[in-house]
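> any chance you can model this:
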Amino acid sequence: MKGLFPALLALCAFLLLAACSPGGGDPSRNLPDVAALQQAFVGAVERAVPAVVNIRTVTRYPLRGPSGPRSGREEIQDYLRDMLEENGGFRENSLGSGVIVGEDGLIVTNEHVILDADEIVVRLADRSEYRAKVIGADSRTDIALLRIQPSRKLPVVVLGDSSRLRVGEWAIAVGNPFGLESTVTVGVISATGRTDPGNDSVSELIQTDASINPGNSGGPLLNTRGEVIGINSSMVSAGQGIGFAIPINTVLAIEEELARSGTVRRGWLGVGIQPLTGDLAESFGARGEAGVLVNRVFPDSPASAGGLRGGDIVIAFNGAAVKGVKEFQKQVASASPGDPVTLEILREGKRMSARAVVAEMDAPAPRRASKKVPLDPWGLYVTGIPRKVLRGMEIEGGVEVATADPSGPAGRGGVREGDILLRINREPVTGIAAYRKILAKLPAGKMVSVLVLREGGQMYLAFRNKDR
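Model (predicted):
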């Protein structure tokens, strides 16, 4: 019922606008329009739902500690665990959604839906179930490709063109939130070209206010023709009506590579870049120019071999203009490893060219879901830092954020995994004990300031402490 509320509001708004238009005073004149709109939603859903699947995963976590002498109580606990779970571990189940893109059993979903899964079960619309295997997965775009072995040809989704989306168009999200199969919610395209702050991907996302909840991940975002324009991926849990979907054009490109090789190869140059502001352009003798500013060149990288330097301004990549950071990242990532590329640069106000051979971007480190980690009242799990490391970093103390819940007080305030907390309300954090002591005495509901060390630089963050 909650999913119907936004749709009812939208329908009321439609009727109000119709009533305000010329001739809107005649209700009978507007009824056919409302009926047509309603039928468009119904037709879109009926067209897509047969190709939407439920994905159930099982992840096993070992429970046994180090081997060695066991007390009588521990032996009893081990026996009970073995009775409850034959594999001697803890089973965790999770749910997600997916879409059938091949009638022979090819299914697209989110990478995070099947992350670390030991077992994947796909349930079709007719409630038949199949075990699935992972053909390939790409964490940078959060896309995974699965295959099942059905006994018949399966219905497939109809694919749209996400490059033609316009803000304000209707959007229909289909999935299995909280295990409620084939749930439909309605909204609009709120924005395009968004980036996900929780992912290092350079791909752009669709923002929608169609309700996306846990379990919707991997399901389709539809237009009113029933065409898939995106794959639902995430939501902002701290807000309302802010969900994201991966554009279907991006999904198709990744799907092709995963189906071909099981992985995605991306180009890498080995440069650090930043936006070229007007002030920076003028200070580097490039007033009025567009491009990106190189602030770092990694040793033994393609950029270093090609002669790039810090302070260079890249204005073109293989003849195509560089308009900004995201565009340049896309251009480099889309280049095939081993290919030679030409960069047009500005150096001390002079135009010149540099050639480099693109290397392959390292795959991101495997992401192990930290679902069992106990979080403190700030939504953090912190670890101590060895004294030797502290001396090498030239800091006196601190704790490292190993896990940060984005919806927790600290996560909403901007604290990220990998941050080192140095001070809380100007009080030094010398270690874990000091951190816990400071947290325990902070007044509930009050603003706090935190000094963090992030990527070699320090910054202050402020957020409100959790209420008791």
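
> C-alpha only now, for contacts and for neighbours.
Fine.

> spell out the residue ranges of the strands in the stretch 151-300 of the chain.
158-159, 170-175, 183-194, 205-208, 220-222, 227-235, 243-247, 267-268, 271-275, 292-297 (DSSP state E, counting those that start in this stretch).

> pick the most buried one from the ones you listed.
strand 220-222 (a mean of 31; mean count of other C-alpha atoms under 10 Å).

> can you give the distance of it from its chain's centre?
Centroid separation between strand 220-222 and its chain, computed with C-alpha atoms, centre = their mean, to the nearest Å, is 17 Å.

> for stretch 42-57, same thing?
22 Å.

> next, the structure of the following sequence, for comparison with the previous one:
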Amino acid sequence: MNKGRIYLLVSLAAVVSLLIGMIIAGSLEITPPSLALREREGELPVYQEGAEESPPLNFADIVDRVNPAVVNITSVIVVKGESLSQRPTPMEEFFFGPDFFRRRPGEDIARKVAGSGLIISKDGYILTNHHVVRNADQIKVKLSDDKEFKAKLIGTDQLRDIALIKIDAERDLPVAVLGDSDKVRVGEWVMAIGNPVALDHTATVGVISAKGRTLGAENVAFFNYLQTDAAINEGNSGGPLINLKGEVIGINTLIVAMRENLGFAIPINMAKKILPALMKGKVTYGYLGITPQELTPELAEMMKFPSTEGTLVGDVQEGTPADEAGLQKGDVITEFDGKKVDSRNTLYTIVAETPPGKKIKIKVIRQGKVMELTAKITERPELQEAEAEREKGEEIEGKIGISVENLTSRLARRYGYPEEVRGVLVVQVQPLSPAADAGISRGDVIREINQVPVENVRQYRRLLREALGKGDAVLFYISSVDSFGNMVSRYVAVKVG
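Below you'll find the predicted structure:
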């Protein structure tokens, strides 16, 4: 047998072996998962994940690849006449500004909220933001070919601001490839596609400006967000943030109002993680019941802690797992359920991911001593309940005629108060109100109500509600800073009615 024939036979054997191996791999489903369609448990949608070594694309190729999977979402909310006087929620104000939801009393109106979405499965499952479909009486989806469908809300996560909806298009739909947001690097080029101010399928480009950003509004916590300078505007919410491989790495969610080039996106890995719960209709989170604070070097020094690792307990809500476990204001949590706590964000994440009903150990430092407490985690209350409580509090505040905020370290410095001062800051006083008549001014700090110390807005509203439930007069203990920079304090009696 000559050498040529030997080489030919060896080559044929190698090809045959390769083909047999591919067939076996396919039948055993051992194809590398990054190249396959990932099907999750049960009835979960099949979504496509990116390949490890996908080559970079130019921006035009990215648009061609992803644009067909981006949809325009319009949510219709019928607002009854009797509820038109309600104020926007903190979530609405945070995303759209306080003037976006101006309402006219006396008539029903159909309010429309526009946003974007991302098709993640051929059978019509779409990811978007919770605030895009919140309280919607009808959800309409328009595809890239301008065909419209009514959508059904499958599940929602109000805390993370993620929602899953579905349309029945009676055909296979184009889908986007979901990337790995954990591998995103600051400085990496990205593209945002969405429907800003009704301009369908607008593409903008920028870079990842930062990772792990924490933002928030009252009763709402946003953390671990991707920050980008790609232009994001009203209507982009729910649309994809895409890397140079054409993979979705984030869901565009919010911007900082009245600022340029400050957009934020939910990491796509977060959405993938909660997808099984979204399919069941609702995502539940563990709840501890504290107000956590970062342990800054200044606080650590003043409170005689050896390091800044841990989370300072700023307040403990009554009747919560933290209260029942014996956590106290001023404790520093260093370990939760066997996991090290090095920051407030870490604690947020660990608590949220703890199943309700689970008993856990909490390691704390209290007055220099290490203690271990046991808490039984409950389900986080619905944000609607918190908003209802806020509205009740504001109604009580309205009788007095003032609005307040928590006195943070930043606000204390701004208004000239010593850092150890506790209370709530008066940010607005209504003219001719009982508070104005009593001489309370913007910039004052309310430190006591009926001689009970005030620590935060929530407690302030509760104390105020209790005081007015017993009579029509409230005794305030108030501090202010005079023109010489000195803090002066006084008692003020405010009579309502």
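
> that older thread, need the strands of the stretch 151-300 of structure 1 in JSON lines with distance to residue 350 of structure 1, can you?
JSON lines is the format used below for the strands of the stretch 151-300 of structure 1 (distance: least, C-alpha to C-alpha, whole Å):
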{"stretch": "strand 158-159", "distance to residue 350 of structure 1": "47"}
{"stretch": "strand 170-175", "distance to residue 350 of structure 1": "49"}
{"stretch": "strand 183-194", "distance to residue 350 of structure 1": "33"}
{"stretch": "strand 205-208", "distance to residue 350 of structure 1": "37"}
{"stretch": "strand 220-222", "distance to residue 350 of structure 1": "48"}
{"stretch": "strand 227-235", "distance to residue 350 of structure 1": "44"}
{"stretch": "strand 243-247", "distance to residue 350 of structure 1": "39"}
{"stretch": "strand 267-268", "distance to residue 350 of structure 1": "25"}
{"stretch": "strand 271-275", "distance to residue 350 of structure 1": "19"}
{"stretch": "strand 292-297", "distance to residue 350 of structure 1": "14"}
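
> where in structure 1 does the longest helix seen in structure 2 align, residue-wise?
When structure 2 is parsed with DSSP state H, its longest helix is helix 3-28. Under the alignment (TM-score structural alignment), helix 3-28 of structure 2 falls on nothing in structure 1.

> can you list contacts of whatever helix or strand comes next after that helix?
Next helix or strand after helix 3-28 of structure 2 toward the C-terminus (DSSP states H and E): strand 37-39. Residues from elsewhere that reach strand 37-39 of structure 2, judged by C-alpha atoms under 8 Å, 6 or more residues apart in numbering: 45, 46, 47, 48, 49.

> again with stretch 171-187 of structure 1
3-4, 6-7, 10, 45, 49, 52-54, 95-98, 170, 188-189, 208-224, 232.

> ok, of these, which come out buried?
Buried members of the contacts of stretch 171-187 of structure 1, scored by 16 or more other C-alpha atoms under 10 Å, are 3, 6-7, 10, 45, 49, 52-54, 95-98, 170, 188-189, 208-224, 232.

> now the helices: where do they sit in the stretch 301-450 of structure 1?
Secondary structure of the stretch 301-450 of structure 1 (DSSP state H, counting those that start in this stretch): helices located at 302-305, 325-334, 387-393, 409-412, 432-441.

> mind putting those helices into TSV with distance to residue 452 of structure 1?
Shown next, in TSV, are those (distance: least, C-alpha to C-alpha, whole Å):
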stretch	distance to residue 452 of structure 1
helix 302-305	31
helix 325-334	25
helix 387-393	13
helix 409-412	12
helix 432-441	13
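
> for these, give me CSV that also has mean neighbour count.
Converted to CSV, the helices of the stretch 301-450 of structure 1 look like this (neighbours: other C-alpha atoms under 10 Å):
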stretch, mean neighbour count
helix 302-305, 20
helix 325-334, 17
helix 387-393, 11
helix 409-412, 21
helix 432-441, 14
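
> against structure 2, where does the lengthiest strand in structure 1 fall?
Assignment by DSSP state E gives strand 89-102 as the longest strand of structure 1. Residues 108-121 of structure 2 are matched to strand 89-102 of structure 1 when aligned by TM-score structural alignment.

> buried residues in the matching stretch?
Buried residues in stretch 108-121 of structure 2 (16+ other C-alpha under 10 Å): 109, 112, 113, 114, 115, 116, 117, 118, 119, 120, 121.

> specify, as a residue range, where stretch 213-228 of structure 1 falls in structure 2.
Stretch 213-228 of structure 1 maps onto residues 233-248 of structure 2, going by TM-score structural alignment.

> I meant to write stretch 155-173 of structure 1 there.
Under TM-score structural alignment, the counterpart of stretch 155-173 of structure 1 in structure 2 spans residues 174-192.

> how far away is the most centrally placed residue in structure 1 from residue 42 of structure 1?
Closest residue to the average C-alpha location of structure 1: residue 199 at 4.8 Å, with C-alpha atoms, centre = their mean. Separation of residue 199 of structure 1 from residue 42 of structure 1 (C-alpha to C-alpha, to the nearest Å): 34 Å.

> still on that earlier bit, so which of the strands of the stretch 151-300 of structure 1 comes closest to residue 82 of structure 1?
strand 170-175 (35.4 Å; C-alpha to C-alpha).

> quick one, that closest one and strand 243-247 angle?
Calculated by axes from the mean of the first three to the mean of the last three C-alpha atoms, to 10 degrees, strand 170-175 of structure 1 forms an angle of 90 degrees with strand 243-247.

> average distance between strand 170-175 of structure 1 and structure 2?
Superposed on structure 2, strand 170-175 of structure 1 shows a mean distance of 0.5 Å to its aligned residues (mean C-alpha distance after the TM-score superposition for structure 1).

> quick one: distance of that strand to the chain centre.
Remark: strand 170-175 of structure 1 is offset 18 Å from the chain centroid, using C-alpha atoms, centre = their mean.

> do the same with stretch 396-405 of structure 2
27 Å.

> for stretch 350-361 of structure 2, same thing?
Remark: stretch 350-361 of structure 2 is offset 19 Å from the chain centroid, using C-alpha atoms, centre = their mean.

> touching it from outside, list them.
Applying C-alpha under 8 Å, 6+ apart, the set of residues contacting stretch 350-361 of structure 2 is 285-288, 336-339, 372-379.

> structure 1: matching residues for that stretch?
Using TM-score structural alignment, stretch 350-361 of structure 2 pairs with 331-342 in structure 1.

> can you give me the end-to-end span of the matching stretch?
Using C-alpha to C-alpha, one end of stretch 331-342 of structure 1 lies 12 Å from the other.
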